[in-house]
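Engineer: got a predicted model here, sequence first, then my questions.
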Amino acid sequence: MNQARVTLTDVRDTPLSVDEVLTAVQDPAAGGIGLFVGVVRDHDNAKDVDGLEYSAHPSAVDGLRRVCEQVLSDEVSKVAAVHRVGSLQVGDLAVVVAVSAPHRGAALDACHRLIDDLKLTVPIWKHQSFADGSDEWVGL
């Protein structure tokens, strides 16, 4: 039953689609969808970001599925998560997660937990390049 409720998990090197993830969690019993879209911003730690590159361990898709399954409950209808790898520029979508539920509170709570757990446990790493020529690895 959980497999049918985790409708989309992927790590890809192509641009992400918010519409694809929203469609993946639609359910006639759901009255709300919690959505998080992570976007590459133009700064981090007071430094201007030129771009970044995400890389992932081969187990990252399994890790995404695991965190999606962990947020499932009787109050959650469907869950989906996709993450980008490769070179990204400011404004590109890096991650899109969504959770549908009969009520907005459960959808929003589960979405918040999903993105937090994803960032903490899924083996995806960010290498940022800054305008001053420095760089930084995040998530190692």
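Structural biologist: It's in. Just so it is clear, the model here is predicted, and its values are computed rather than measured. Numbers count the residues shown, from 1 in each chain.
Engineer: only C-alpha atoms for contact and neighbour calcs from this point on.
Structural biologist: Fine.
Engineer: buried residues, the helix ranked longest in the chain. List them.
Structural biologist: Counting by DSSP state H, the longest helix found in the chain is helix 104-121. By neighbour count with 16 or more other C-alpha atoms under 10 Å, helix 104-121 contains the buried residues 104, 106-108, 110-112, 114-115, 117-118.
Engineer: now these in TSV, with distance to L16?
Structural biologist: Listed next are these as TSV, based on distance: C-alpha to C-alpha, whole Å:
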residue	distance to L16
R104	24
A106	25
A107	21
L108	21
A110	21
C111	18
H112	19
L114	18
I115	16
D117	20
L118	17
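Engineer: what's the longest helix of the chain in contact with?
Structural biologist: Helix 104-121 is contacted by residues 31-36, 63-64, 67-68, 71-72, 75-76, 97-101, 139 when judged by C-alpha atoms under 8 Å, 6 or more residues apart in numbering.
Engineer: give me the buried entries from those.
Structural biologist: 32-36, 63-64, 67-68, 71-72, 75-76, 97-101.
Engineer: next one for the comparison:
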Amino acid sequence: MKKLQIFDKALPVEEITNAWYDEFKNSNYGAIITFVGVVRNENEIDGLSFDLYEPILTSWFNSWQEKAKAKNAIVLMAHSTGDVLNHESSYIAAVCSPKRRVALEMIDEFVEDFKAQAPIWKYDIINGKRVYAQDRSTKISGAGILK
């Protein structure tokens, strides 16, 4: 099973989380902590739309696998590309660890770092059009225009 999964449109939450549970429940992990991000109905948007750059995302995710491995844990992630309507999921993350404290701390760190560092661009969907959500975007470290 791939630990990083990319889906077109909204995530099939139950399918993903059940597959992760089925895959890892017999691996002697005492904790499988899951975070499911849901698109909120706010600011008169119909949903969100996402673009991502998979090579940098994969590199970022692999660095988290190394951090997790040092603590005898693993991280899992699924994310959407394209349009995701209100009340649907665009992001799921999980940490599996023998110890609950490791999993609880790591899921918090992972989700926060994802928001700050992952190469994913978010757009509001307003009246069927994608509008870049610049006010809710974070500049990726080292990003910029090459001269």
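Structural biologist: All right, it came through fine. This one's a predicted model, so the numbers in the text were calculated from it and none came from an experiment.
Engineer: let's see which of the buried ones among the contacts of helix 104-121 of structure 1 end up in helices.
Structural biologist: Counting by DSSP H, those place 63-64, 67-68, 71 in helices.
Engineer: residues contacting whichever residue in structure 1 pairs up with L52 of structure 2?
Structural biologist: Counting by TM-score structural alignment, L52 of structure 2 lines up with A56 in structure 1. Counting by C-alpha under 8 Å, 6+ apart, A56 of structure 1 touches 85, 123-125.
Engineer: tell me the contacts of A94 of structure 2?
Structural biologist: Residues in contact with A94 of structure 2, defined by C-alpha under 8 Å, 6+ apart, are 32-35, 75-77, 107.
Engineer: which of those are conserved in structure 1?
Structural biologist: Shared with structure 1 under both residues aligned by TM-score structural alignment, their matches' C-alpha atoms under 8 Å, the contacts from those are 32-35, 75-77, 107.
Engineer: dump the residues you listed to a markdown table, plus distance to A19 of structure 2.
Structural biologist: Formatted as a markdown table, the kept ones among the contacts of A94 of structure 2 follow (distance: C-alpha to C-alpha, whole Å):
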| residue | distance to A19 of structure 2 |
| --- | --- |
| I32 | 12 |
| I33 | 14 |
| T34 | 12 |
| F35 | 15 |
| V75 | 14 |
| L76 | 11 |
| M77 | 12 |
| I107 | 18 |
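Engineer: how near is A93 of structure 2 to G37 of structure 2?
Structural biologist: 9 Å (C-alpha to C-alpha, to the nearest Å).
Engineer: and the aligned partner of P119 of structure 2 in structure 1, what is it in contact with?
Structural biologist: Alignment note (TM-score structural alignment): P119 of structure 2 maps to P123 of structure 1. Contacts of P123 of structure 1 were listed using C-alpha under 8 Å, 6+ apart, and they are 56-57, 59-60, 63, 139.
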